[in-house]
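Trainee: When you get a sec, could you give me coordinates for this:
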Amino acid sequence: MSPTSTEPAPLHVLGALALELRGDARVDRDRLEQAQAGELADLIAADLARFAPRAADLELVLVGAHYDPVELLRPGWPLHRELDGLAARAPGRARGRVVAFGASNGQLPGDLTPSPDFAGGPLRLLPFVLGGDAAEVAAVGERFETELLETGMAGAATALAAQALFGLEVEHARYLTVHDLAAMTSLQYEHAGLAPLWPVLETALLQPEAEAWLDTPPEPLVRYAGGEARIALFSPQAWQRRYAAGLDCSSDDCRQRAFRQHQHFQARQRQLAAVLQAHGVPVNFVHCDAGEDCRAALA
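Mentor: Reported below is the predicted structural model:
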């Protein structure tokens, strides 16, 4: 199913083959040549038809390259959209067609090149798009959303082929929808202490036209609206008013403690901004001085 209410027909199933790498594995190759991509795509098509037989009647579009989760989980699903756009320009769209994009002389088409900034993570993803008749897409999408996370282990031939073609050490290979990936990432961020930011990021991904706030001290003040995140950049006095109103610093020790707390707060702001930007959400810092309504400043 289409992951957002803003995507036009025809509907698409957006997913990925997830390769969980061994902890000490090296990642030396992030893309396949065209023939290799086609070989892997045929195996993936067979796997998806095993999970939902009607998937065999849909067009499968795949890129023979692997990415970090943050490269897939971005507003508007740009990697999936790029795949679909490239396939639309290829002649002969038909039921059951398998379209694989690979590299030519090391170069991938369009905007499919994996970012070196996010290379080396333990989970690598090969995005795919299933498209075709809206009713068939909806049926396959519903089945994938309810079952794929639990039952979607890749076939042995597919896992071995991915391992050999990319030169990876793969611990597990399984299929996910973008919703499954978002749910997994939410849990990972919770364990990493980033749970307060997730509702803002989730809104950007699933309802990019909506608005969301992070307004729970001691966290930074963040507003998502209009496709961007605004973060209040507090002056020391404004920070103390909102976050440390009980401090009455008449001693050097207290002032030093307040200074350290403000620095820690600023580091947290930078951390949240970096996460949002990694997911393709533009970030703007908005200055807020003492005496200002900082929520209003973000409007």
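
Trainee: going forward, measure contacts between C-alpha atoms and count neighbours the same way
Mentor: OK.

Trainee: And the helices in this protein?
Mentor: Counting by DSSP state H, the chain has helices at residues 34-51, 69-72, 78-89, 134-151, 156-166, 178-191, 198-206, 236-243, 252-278, 294-297.

Trainee: Please convert those helices to JSON lines, extending it with distance to Tyr224.
Mentor: Formatted as JSON lines, those follow (distance: least, C-alpha to C-alpha, whole Å):
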{"stretch": "helix 34-51", "distance to Tyr224": "36"}
{"stretch": "helix 69-72", "distance to Tyr224": "18"}
{"stretch": "helix 78-89", "distance to Tyr224": "19"}
{"stretch": "helix 134-151", "distance to Tyr224": "27"}
{"stretch": "helix 156-166", "distance to Tyr224": "38"}
{"stretch": "helix 178-191", "distance to Tyr224": "18"}
{"stretch": "helix 198-206", "distance to Tyr224": "6"}
{"stretch": "helix 236-243", "distance to Tyr224": "20"}
{"stretch": "helix 252-278", "distance to Tyr224": "10"}
{"stretch": "helix 294-297", "distance to Tyr224": "12"}
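
Trainee: Could you also give me the structure for this second sequence? I'd like to compare it with the first:
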Amino acid sequence: MNQITANTPRTDRVLGALALELTPGSGAARDAVPQAEAGALAALVAADLAAFAPEAAALDCSLVAAHFDPVELLRPGWPLHQELWQLAAKAPRAPGGGARILAFGSHQGRLPGALSPSAEHAGGPLRLLPFVLDGDAAVAARVSARCEADLMEEGMAGAGTALAMQEAFGLRVEHARYLTVHDLCALTAMQYEHAGLAPLWPLLETALLSPARKAWLDAPPEPLLHYAGDGTVRMALFTPAAWRSRHAPAATVPEEDEEAHARLARMFGHYEARQRQFAGVLRAHGLAVEFVHCQDGARAELAAPAPR
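Mentor: All right, here's what the predicted structure looks like:
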């Protein structure tokens, strides 16, 4: 079971990403750059963010010099940003303190900690370089408010930054802009709506923004899901008869009507495919999926504590 401890992003840190929208049909030659090259990329990102919100220059700016798929960032507890922040917190400060620009690149082909992009999610058209701004709580809160209000609309990356990213990773950039994780949630919600996944988003959004809360997807003909508030989604599995009782209760089909029975069988097959689709999306976002065999009292069965 996933241990969920974080909630919405703290206002004394800014969790965000440089979003690289790739030219259609193109890919990336590299998913990470060596540590020796990472610092220059982080300096460009820090300069862009300070140009957008001048007080950001007073905050530590930490960057992963690797690019990820949105599903790798949008997970309960923001684990990728949390790992980045923890690594940055361990880095020594120079005498006299002051804001730091910290970059985490690869060494001998490996990134530190749990910062490695997944090959499973490589190749998408939108690639993200996560960053964290952290420091004095009052300054960070003001920068966070500015970012949440306007970063998505006004946070275009500088031309030099976009070119440097293009050369560093061997990719072709159509657009480069900065986003907070909340902006990324909003963007993903729109993309999922266009992909026919809108019914799943409210439950997924609860898991991301309020991971200790519970949520349901109970909207036939969609699958029945219960988010238990602990990083696990329980999904009801029905026999064909139980599915028909819940999803097609008014369908009275004579035993000899083979065409009608075949139609119901196809509908049940589509339902099972939808379950697999939802399970794949949820797992990509770092949620565990538990299938529970249910009968007529499906909601009660899903809400019941899982057997130990």
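
Trainee: any idea what Leu125 of the first structure aligns with in the second structure?
Mentor: Under the alignment by TM-score structural alignment, Leu125 of the first structure pairs with Leu128 in the second structure.

Trainee: quick one, what contacts that match?
Mentor: Counting by C-alpha atoms under 8 Å, 6 or more residues apart in numbering, Leu128 of the second structure touches Ala17, Leu18, Ala19, Leu20, Ala66, His67, Phe68, Asp69, Pro70.

Trainee: Please repeat the previous calculation with a cut-off of 6 Å.
Mentor: By C-alpha atoms under 6 Å, 6 or more residues apart in numbering, the contact set of Leu128 of the second structure is Ala17, Leu18, Ala19, His67, Phe68.

Trainee: For Gln163 of the first structure, see how far away the nearest residue to Leu123 of the first structure once chain neighbours are set aside is.
Mentor: Spatially, and ignoring its direct neighbours in sequence, Leu123 of the first structure is nearest to Glu20 (4.7 Å; C-alpha to C-alpha, 6 or more residues apart in numbering). Using C-alpha to C-alpha, to the nearest Å, one obtains 11 Å as the distance from Glu20 of the first structure to Gln163 of the first structure.

Trainee: Spit out the residues that contact these two alike.
Mentor: Val170.

Trainee: after superposition, how close is stretch 258-270 of the first structure to the second structure?
Mentor: When the second structure is overlaid, stretch 258-270 of the first structure sits 0.6 Å from its aligned residues on average, using mean C-alpha distance after the TM-score superposition for the first structure.

Trainee: Trace that stretch over to the second structure and give me the residue numbers.
Mentor: Mapped onto the second structure using TM-score structural alignment, stretch 258-270 of the first structure spans residues 264-276.

Trainee: What residues sit buried inside that stretch?
Mentor: Leu264, Met267, Phe268, Tyr271, Glu272, Arg274, Gln275 (16 or more other C-alpha atoms under 10 Å).

Trainee: How about the contacts made by the nearest residue to Ala273 of the first structure once chain neighbours are set aside?
Mentor: Residue nearest to Ala273 of the first structure in three dimensions, not counting chain neighbours: Val283, with 6.4 Å by C-alpha to C-alpha, 6+ apart. Remark: with contacts taken as C-alpha under 6 Å, 6+ apart, Val283 of the first structure is in contact with Glu228, Ala229, Arg230.

Trainee: make it 7 Å
Mentor: Listed by C-alpha atoms under 7 Å, 6 or more residues apart in numbering, the contact set of Val283 of the first structure reads Glu228, Ala229, Arg230, Ala273, Gln277.

Trainee: Give the aligned equivalent of the third one in the second structure.
Mentor: Superposed on the second structure with TM-score structural alignment, Arg230 of the first structure falls opposite Arg234.

Trainee: Quick check: chain neighbours aside, which residue is closest to the spatially most central residue of the second structure?
Mentor: Of all residues in the second structure, the one closest to the mean position by C-alpha atoms, centre = their mean is Leu74, 1.7 Å from it. Nearest residue to Leu74 of the second structure in three dimensions, chain neighbours excluded: His285, at 6.1 Å (C-alpha to C-alpha, 6+ apart).

Trainee: I'd assumed Val71 was in contact with that neighbour.
Mentor: Yes - with contact defined as C-alpha atoms under 7 Å, His285 of the second structure and Val71 form a contacting pair (5.1 Å).

Trainee: Next, find the distance separating Ser235 of the first structure from Gln266 of the first structure.
Mentor: 10 Å.

Trainee: same question, Ala139 of the first structure
Mentor: 47 Å.

Trainee: what's the answer for Ala183 of the first structure, then?
Mentor: 28 Å.

Trainee: now do Asp111 of the first structure
Mentor: 34 Å.

Trainee: now Met184 of the first structure
Mentor: When Met184 of the first structure is compared with Gln266 of the first structure (using C-alpha to C-alpha), they lie 28 Å apart.

Trainee: With Ala232 of the first structure instead?
Mentor: Applying C-alpha to C-alpha, the value for Ala232 of the first structure to Gln266 of the first structure is 10 Å.

Trainee: Ok, Ala162 of the first structure next?
Mentor: Distance, Ala162 of the first structure to Gln266 of the first structure, using C-alpha to C-alpha: 42 Å.

Trainee: And Gly92 of the first structure, by the same measure?
Mentor: The gap separating Gly92 of the first structure from Gln266 of the first structure is 54 Å, by C-alpha to C-alpha.

Trainee: what do you get for Tyr67 of the first structure?
Mentor: Counting by C-alpha to C-alpha - Tyr67 of the first structure and Gln266 of the first structure are separated by 30 Å.

Trainee: ok, now Glu209 of the first structure?
Mentor: From Glu209 of the first structure across to Gln266 of the first structure, the span is 28 Å (C-alpha to C-alpha).

Trainee: Kindly report the same for Leu123 of the first structure.
Mentor: According to C-alpha to C-alpha, Leu123 of the first structure and Gln266 of the first structure sit 30 Å apart.
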